[in-house]
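S.K.: Need coordinates for the following:
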Amino acid sequence: MLWAKDDAMNPTSPHGDAATSHTDATSAPEPTGPLKGLRVLDLSRILAGPACTQWLGDLGCDVVKVERPGRGDDTRHWGPNYVHDTNGDPTLESAYYLSANRNKRSLAVDIAKPAGAALIRELVPHFDIVVENFKVGGLARYGLDYASLRPLHPGLIYCSITGFGQSGPYAHRAGYDYLAQGMGGFMSLTGAPDGEPIKAGVAVADIMCGMFACNAIVAALYHRERSGEGQYLDLSLLDSQVGMLFYEGLNYLSTGEIPVRRGNGHPNIVPYQVFEASDGYFILAVGNDDQFKRFCVFAGLVELADDPRFATNNARVKNRTELTHLIAAQTTKKTAAQWIAGLEEIDVPSAPVNTMDRVFADPQVLHREMRITMAQTSAGNVPVDLIGNPMKFSKTPVNYRQSPPGLGEHTDSVLGEFLDLDPQALQALKDDGVI
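M.R.: Predicted coordinates:
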């Protein structure tokens, strides 16, 4: 059985009687997601770890984010876009920070102080999962590594996220998304054929590593449900980036030929790229030979449909340059909207290249609740727009309970809830600079 928040329902839970209620429960709705009742102690910062723990929070976990007093997660300060409070003054919550930290409570503890590290060790038995992204061995000095915490909690699932993993010749290096994109081959595939290698517009290695970590944690929870034992999870940005190569990686492994940058083209499907219309750009994504024939008729290129150079996808891939020029000469004769509307009518996939304003005004995006609004409690409940969770459940839907927290916003309530610390004890810790 998964360890649950309600001890009366789960007599084998390690959480203890003090964990049956939440101090902040009156100010936020109860979780509804499938992981409701599980707790996460989040020692991560920047993006990969916080993305993982935000998804766990959306799925119902009670996530407590541990931050340095005074500064907190570095991304709080990654402006210039900040939340402004009711007086119009900027807060410590940047847009970057907001993107990965909802459904969490913030606990400000200085783990570099022995008393601070001791507080975290006391908290660990109340939690199911620890997520951290310190350098390899970085938490051992504080007694917060897996080897130190496992005796306190044999069922603990402990997830470490690093640039290069816990072993290997690069394990000691600091890791960043940009480095992983380059070293993992992604940038060699991205950009114009005659231009420089280009990274993705968002930190895909970080974000996908966070997703892989979330999946690994859920799998480890299932193992614990059957066996009762926790385990250590070792995730890295480079592993995640290499794991994302999929068909381009296999194109190389199958042939020994190094894939090249094709701009917006696809290595295995043609035409499957951006084309210029009379007023901008649109995406044409022809996935099979029947779609190509229908496209040719609509585009006024009917003679190409049965041309042996283009009639099959294999032929189109071999003759992509010539075909692309022929199509490009036609696409500028209509607007992007005309192409998209006409291609939709004949079931040929196409789409606009939306800027952010169009993305978040798109009726499908709005219908799927991918744009949400929450009251930012740390800024006087001013409304902030956030990106919704793409996971949809029929029985256990995600919900949005806590806006990205202010630094240390829940320190007193968390320590009071789990460790039963009274106001005098809390004040003493504050006086010593521990919290």
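S.K.: from here on, contacts and neighbour counts on C-alpha atoms
M.R.: Will do.
S.K.: Surely Asn288 touches Ala311?
M.R.: No - the pair Asn288 / Ala311 is not scored as a contact, 10.1 Å apart, by Cα atoms under 8 Å.
S.K.: mind listing the strands in the stretch 51-200 of the chain by residue range?
M.R.: 62-67, 82-84, 90-94, 104-108, 129-132, 157-162 (DSSP state E, counting those that start in this stretch).
S.K.: who's in contact with Glu196?
M.R.: Contacts for Glu196 (Cα atoms under 8 Å, 6 or more residues apart in numbering) come out as none.
S.K.: Would you quantify the distance from it to Met211?
M.R.: According to Cα to Cα, to the nearest Å, Glu196 and Met211 sit 29 Å apart.
S.K.: Could you do Val270 as well?
M.R.: Applying Cα to Cα to Val270 and Met211 gives a distance of 30 Å.
S.K.: and these two? which has more neighbours close in?
M.R.: Val270 (28 against 20; other Cα atoms under 10 Å).
S.K.: Name all residues that make contact with that one.
M.R.: Neighbouring residues of Val270 by Cα under 8 Å, 6+ apart: Ala285, Val286, Gly287, Asn313, Arg316, Val317, Arg320.
S.K.: for the third one, helix, strand, or coil?
M.R.: In this case it means Gly287. With DSSP: H, G, I helix; E, B strand; the rest coil as the basis, Gly287 sits in coil.
S.K.: Number of residues surrounding the nearest residue to it once chain neighbours are set aside?
M.R.: The shortest distance from Gly287 to any non-neighbouring residue, by Cα to Cα, 6 or more residues apart in numbering, is to Ile269 (6.8 Å). For Ile269, the neighbour count with other Cα under 10 Å is 17.
S.K.: before we move on, the earlier item: ok, of the contacts of Val270, which one's closest to Gly256?
M.R.: Val317 (18.4 Å; Cα to Cα).
S.K.: The structure of the following sequence is requested for comparison with the preceding one:
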Amino acid sequence: MSAKTGALQGLKVIDLSRVLGGPYCTQAIADHGATVIKLEPPAGDETRGWGPPFVGETASYFEGVNRNKQGIVVDLTREEGREIVLQLLADADVLIENFKPGTLERWNMGYQQVLKSRFPKLIHCSISGFGPDGPLGGLPGYDAVIQAMTGLMSVNGEAGAGPLRVGLPIVDMVTGLNAFAGILLALHERALSGLGQSIDIALYDCGVSLLHPHLPNYFGSGKTPVRTGNAHPNIAPYDSYRTGSEPIFLAVGNDRQFLKLCTHLGASQLAADARFIDNRTRCAHRAELKEALEALLVTHECRALAAMLIREGVPCGPVQGVDDVARHPHTLHREMVVEMGAYRGTGTPIKLSRTPATYRSRPPALGADTVAVLDSLGIDQETQAKLIAAGVVKAR
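M.R.: Okay, the predicted model is just below:
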């Protein structure tokens, strides 16, 4: 395989998902060479309208997770639309969807009832809020609601203040990554058994899975975790600290790093102080430690200090804004900003040495590839015209 094809070249994925978790997953799959056909309802993926900002008619939110895909519009509430999906599945490897559980069954397209026997090698990935069954089974779920219900908000925010949503849709994105992992697992197993299977990914499960170290801490102590702001509940010093300019974040994970920090600041005696001799004692005297460190740090400029400390083996960095990150030389060196003409997006963090990701096409306009995909299915132009006229499909 050449470096230009991608590790997933030859894989065909039918993407019925919308919003974030599913599209985040399928963009990762597409970046690594798979053919991804994204089906949208006639009104389009709702995130096309989640702006400002907009790029032309489309919100940047949509643009961020839908590159390298072919885009078609099919009304799946119509039997003729569902028949098109079944035709697409004839040679597909993966079907990913995030409909409310039971929707495919009502459309006579359920995995166990129809797809498993008709397409025995198909891998079906279902993303839902809470899974298909159980006390909350089948209920709708959005990222922020799941953050609230799974305890993420309860441990995020300043001590003494109220619970706070993590400032990005972390549950949706981790759900997308878990879906990606599940699909790769199923593909590996299929290579051995020759059979597909169904993958059940719930936002609720993914939210609970993120509760490290808070859930293990609760299991170990029986105490309900509390909000600690930027401070780590198990490590000190591991927090943001005032300097003579902007804040610096120190993530000192062991005694050796703590000694290096104190020595650089001209206060090696702190590392020998009985209150700070090891992580256990430092955690027990957080307030005194922070006061002592900030008294030293206030005489330093953040970025210059951080640059020196990290090169001495002390994990740290300035607290940067998104604009700083977008133009940082290391961001650009790591190819984490993708540019294709007027399109700018976030690069993949998965770097393969022999079959790297490629960026081949910007996110599709609504219905941009409908005609091309219908052509590939052998649907003649007269039939296509009837489908378009009836509103079953929409073409750009």
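S.K.: Give the burial count for the equivalent of Thr32 of structure 1 over in structure 2, as a bare number.
M.R.: The alignment partner of Thr32 of structure 1 in structure 2, by TM-score structural alignment, is Thr5. When neighbours are defined as other Cα under 10 Å, Thr5 of structure 2 has 17 of them.
S.K.: Check the gap between Thr5 of structure 2 and Asn217 of structure 2 for me.
M.R.: 45 Å.
S.K.: residue ranges of the helices in the stretch 51-200 of structure 2, please?
M.R.: In the stretch 51-200 of structure 2, helices defined by DSSP state H, counting those that start in this stretch lie at 60-63, 79-89, 103-106, 116-118, 143-149, 170-193, listed in chain order.
S.K.: Go through the third one and flag the buried ones.
M.R.: Neighbour counts using 16 or more other Cα atoms under 10 Å place Leu104 of helix 103-106 of structure 2 among the buried residues.
S.K.: who touches that helix?
M.R.: Contacts for helix 103-106 of structure 2 (Cα under 8 Å, 6+ apart): Gly110, Tyr111, Gln113.
S.K.: give me every residue that touches the residue mapped onto Ala115 of structure 1 from structure 2.
M.R.: By TM-score structural alignment, Ala115 of structure 1 lines up with Glu80 in structure 2. By Cα under 8 Å, 6+ apart, Glu80 of structure 2 lies in contact with Val392.
S.K.: Quick check: Glu80 of structure 2 vs Ile72 of structure 2, distance?
M.R.: Going from Glu80 of structure 2 to Ile72 of structure 2 by Cα to Cα gives 15 Å.
S.K.: re earlier: trace the residue nearest to Gly287 of structure 1 over to structure 2, please.
M.R.: Mapped onto structure 2 by TM-score structural alignment, Ile269 of structure 1 lines up with Ile235.
S.K.: go on, Gln54 of structure 1?
M.R.: Using TM-score structural alignment, Gln54 of structure 1 sits opposite Gln27 in structure 2.
S.K.: out of everything not next to it in sequence, what's closest to the aligned residue in structure 1 for Leu122 of structure 2?
M.R.: Taking TM-score structural alignment, Leu122 of structure 2 has Leu156 as its aligned residue in structure 1. Distances taken as Cα to Cα, 6+ apart put Gly230 closest to Leu156 of structure 1, at 4.7 Å, once the chain neighbours are dropped.
S.K.: May I have the residues that are in contact with the one you found?
M.R.: Here Gly230 of structure 1 is in contact with Pro154, Gly155, Leu156, Ile157, Tyr158, Ala220, Leu221, His223, Arg224 (Cα under 8 Å, 6+ apart).
S.K.: Just put the strands of the stretch 51-200 of structure 1 in TSV and tack on mean neighbour count.
M.R.: Putting those into TSV (neighbours: other Cα atoms under 10 Å) gives the following:
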stretch	mean neighbour count
strand 62-67	26
strand 82-84	20
strand 90-94	19
strand 104-108	26
strand 129-132	24
strand 157-162	25
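S.K.: Which among the ones you listed is found nearest to Ala361 of structure 1?
M.R.: Nearest of those (Cα to Cα): strand 82-84, 21.0 Å.
S.K.: returning to what we had before: please give me every residue in contact with the nearest residue to the match of Thr32 of structure 1 once chain neighbours are set aside.
M.R.: Nearest non-adjacent residue to Thr5 of structure 2, counting by Cα to Cα, 6+ apart: Gly33, 5.8 Å away. Going by Cα under 8 Å, 6+ apart, Gly33 of structure 2 touches Thr5, Gly6, Ala7, Leu8, Gln9, Gly10, Leu11, Ala357, Thr358.
S.K.: next one: His285 of structure 2
M.R.: Contacts of His285 of structure 2 (Cα under 8 Å, 6+ apart): Arg275, Phe276.
S.K.: That one matches what in structure 1?
M.R.: His285 of structure 2 maps onto Asn319 in structure 1, by TM-score structural alignment.
S.K.: Return the distance of that match relative to Asn251 of structure 1.
M.R.: Distance from Asn319 of structure 1 to Asn251 of structure 1, by Cα to Cα: 18 Å.
S.K.: now Arg76 of structure 1
M.R.: 41 Å.
S.K.: who's more crowded, these two?
M.R.: Remark: of Arg76 of structure 1 and Asn251, Arg76 carries more neighbours, 21 against 16, as counted by other Cα under 10 Å.
S.K.: And that one? What does it align with in structure 2?
M.R.: Using TM-score structural alignment, Arg76 of structure 1 sits opposite Arg48 in structure 2.
S.K.: cool, Val124 of structure 1 as well?
M.R.: Under TM-score structural alignment, Val124 of structure 1 pairs with Leu89 in structure 2.
S.K.: who are the neighbours in contact with that match?
M.R.: Ile14, Leu95, Phe119, Leu122.
S.K.: from these, which single one is nearest Leu387 of structure 2?
M.R.: Among those, and counting by Cα to Cα, the member closest to Leu387 of structure 2 is Ile14, at 19.8 Å.
S.K.: Go ahead and report the secondary structure state at the equivalent of the closest one over in structure 1.
M.R.: When structure 1 is aligned by TM-score structural alignment, Ile14 of structure 2 is paired with Leu41. Assigned with three-state DSSP, Leu41 of structure 1 falls in the strand class.
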